[in-house]
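[1] have a look; sequence and predicted model below, questions after that.
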Amino acid sequence: MITVTGATGNLGSATLAVLLDTVPAAELTAVVRDPAKAADLAARGVTVRQGDYDDPASLRAAFAGTDTLLLISSPDVTPGVRPRQHGNAIDAAKAAGVGRIVYTSAIGADDAQGFLADHTATEALLRESGVAWTALRNTFYLHFLVNPGLAAAVEAGELTAADGGQPVNFASVPDLAAAAAAAVTTEGLENTVHELRGPVFTLPELAETLTAVSGRPVAYRAVPAAEFGQGAFMWDLISSGLFAEPSTDLDKLLGRPATSLREAVTAALA
């Protein structure tokens, strides 16, 4: 049995969609806080169980009979919350006799800072648990930068960014979901770390790709991060160089090249 937590979230639902193409629905369990929101999964034959990261008893019941658990990280970035919630899930998995935990960690988790340090703490809990584990250190989602909103940049003829001259290795949710599905269905990945990063590109290259795909000139212009308001934190992370390093781990799990910048831009503008 493969069990997926956060099954109605962005990554969880995408991963289950991939798994349903190759794994019988009867061998899949979706764990959600509100089972009513997973009615579509239940209709396809997936077992739906209620489970809450803040309710250890519910997790132990939800994980019963699980061979491999895909533990999708909690969306709550309040300081101290995620390590506690993830600890509850890891303890419950151990109590339920889960064979392996595949955890959606984050880029830089070997020694992360700020809110990403929650993943460093969770990986430490996994290593100490005695349960076999696999860490998927996901980069940030490509749709933060490549999305239908780019049509406005094409219309204006200008792409503004506060990248500090640093490239990014963001990856698409479908690619990260397919990698997660591969990780839970592939043997021999016990106690391994995978740096899941997309093809590296710069923001000037994004402007050039917008020009090529749209057929209209789009210039790149650097601006201060403060111009992006609440989104400034993302640009601060980018300009720190956090996303500058490449990795082929995503391609290896996918068994194919990850989605290219041109493919992503073409889809976004469509």
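    That came through, no problem.
[2] please count neighbours and contacts with C-alpha atoms only from this point.
    Fine.
[3] can you give me the strands in the stretch 151-270 of the chain?
    158-161, 192-196, 219-222 (DSSP state E, counting those that start in this stretch).
[4] what's the burial count for Arg44?
    Arg44 has 12 neighbouring residues, counting by other Cα atoms under 10 Å.
[5] how about the contacts made by Thr139?
    Counting by Cα atoms under 8 Å, 6 or more residues apart in numbering, Thr139 makes contact with Ala106, Ile107, Asn169, Phe170, Ala171, Glu195, Leu196, Arg197, Gly198, Phe243.
[6] take a look at this one as well, against the first:
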Amino acid sequence: MLADIMIVICAASGALGRLVLRELVGRDQPVVAAVRNPDRLVDLPGVEVRRGDYDDPAGLRSALRGADRVLLISSPELDHERRVTQHRAVIDAAVATGVRAIAYTSFLGADRDEPGMNAAHHETEQAIAASGLAHTILRHPFYTDAFVNPGLRAAVDSGVLVSATGGRGLNTALRADLAAAAATVLTDDAHLGRAYDLTGPVWTYPQLAEALTALTGRPVEHRDAAVTGPMGFLMSLARAGALERQTDDLRTLLGRPPTPLRDVVAQAI
């Protein structure tokens, strides 16, 4: 624990940011929340709140003033150029204000220079490396929360859980576990200069159906069928075997196994 440092969490009003804030407060770590709209964080006592908008470079310099280290939570912006510009604004502000170290929430595979959804993450990783800042890269998988949530009650009610994964595995991780890993990285110099590829335990939709059955006492059958929209895209990646990679990095940072599927399902329903 680095008790005498100031940590700033950027984009702290989002779901991940709030969890990181709570982790750090729970560890008695002084922390600042940099957010676009400070009014959104009135429910987090013990956290200093500053205005820090990714589209306002001057405001970011004010938000980061006095910080020893910063967590750059990646922007949800879909446009590649704007997203990279926003990330660079945080990096430049960190350099200008004398921040000693930065951590970035990247994505699995962003170490490769390839077109597609990871291109902005790769460019951001390169910008951080070129900045001269000490840094840690946290490459996230997809969130388990996107798949396992209270919406599963509909499957329990109908007795049918549908997916288009072909029964292939998903290496998702719970957002809360990733937040705990980020808090660990931010409070220990041992992680500087490292890049972590974070994965949770691989699970399948048939296993999810089994967990729903066991936890509710109501039979839930898995059926493979077409799924459209964003979830259909994610399931197509799983069906192609693209989400089955495993590493021990998340377990290492947590100091325990990532939360197992059954426990996530129990919390969700």
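    Looks like it came in fine. From a predicted model like this one, the values you see are computed outputs, not experimental measurements.
[7] Ala151 of the first structure against Ala267, yeah?
    No: counting by Cα atoms under 8 Å, Ala151 of the first structure does not reach Ala267; the two are 11.5 Å apart.
[8] quick one: which of these two has more around it?
    Ala151 (16 against 13).
[9] and that one, what's its match in the second structure?
    When the second structure is aligned by TM-score structural alignment, Ala151 of the first structure is paired with Arg153.
[10] can I assume its match is in contact with Ile269?
    Yes: using Cα under 8 Å, Arg153 of the second structure is in contact with Ile269, at 6.6 Å.
[11] distance check, the residue sitting nearest the centre point of the first structure against Ala152 of the first structure.
    Centroid check for the first structure by Cα atoms, centre = their mean gives Asn138 as the closest residue, at 5.1 Å. Remark: distance between Asn138 of the first structure and Ala152 of the first structure (Cα to Cα, to the nearest Å) = 28 Å.
[12] please enumerate the helices of the first structure.
    Shown for the first structure, the helices assigned by DSSP state H span residues 10-19, 39-43, 56-62, 81-95, 117-129, 150-156, 173-185, 203-214, 232-239, 249-254, 261-269.
[13] out of these, flag the one nearest Leu142 of the first structure.
    helix 173-185 (7.3 Å; Cα to Cα).
[14] Arg223 of the second structure matches what in the first structure?
    So, by TM-score structural alignment, Arg223 of the second structure is matched to Arg221.
[15] quick one: residues contacting the corresponding residue of the first structure for Leu186 of the second structure.
    Taking TM-score structural alignment, Leu186 of the second structure has Val184 as its aligned residue in the first structure. Val184 of the first structure makes contacts with Ile2, Thr68, Leu69, Leu70, Val102, as judged by Cα under 8 Å, 6+ apart.
[16] now do the contacts for the first one.
    So that's Ile2 of the first structure. Contacts of Ile2 of the first structure by Cα under 8 Å, 6+ apart are Glu27, Leu28, Thr29, Thr66, Asp67, Thr68, Leu69, Leu70, Val184.
[17] what residue of the second structure takes the place of it?
    The equivalent of Ile2 of the first structure in the second structure is Ile7 (alignment by TM-score structural alignment).
[18] just to revisit the earlier point, any idea which of the contacts of Ile2 of the first structure is closest to Met234 of the first structure?
    Of the contacts of Ile2 of the first structure, the one sitting nearest to Met234 of the first structure (Cα to Cα) turns out to be Leu70, at 26.4 Å.
[19] the closest one: how many residues sit nearby?
    Neighbours of Leu70 of the first structure (other Cα under 10 Å): 25.
[20] is it true that it touches Gly6?
    No: counting by Cα under 8 Å, Leu70 of the first structure stays clear of Gly6, with 9.1 Å between them.
[21] just give the closest residue to Asp177 of the second structure, not the sequence neighbours.
    Of all residues not flanking Asp177 of the second structure in the chain, Pro258 sits nearest, at 6.6 Å (Cα to Cα, 6 or more residues apart in numbering).
[22] burial measure for the equivalent of the one you found over in the first structure, as a count.
    Under the alignment by TM-score structural alignment, Pro258 of the second structure pairs with Ala258 in the first structure. By other Cα under 10 Å, 24 other residues sit near Ala258 of the first structure.
[23] list the residues that contact Ala258 of the first structure.
    Ala171, Asp175, Gly198, Pro199, Leu250, Asp251.
[24] overlap between these and the second structure?
    Retained in the second structure (both residues aligned by TM-score structural alignment, their matches' Cα atoms under 8 Å) from the contacts of Ala258 of the first structure: Ala171, Asp175, Gly198, Pro199, Leu250, Asp251.
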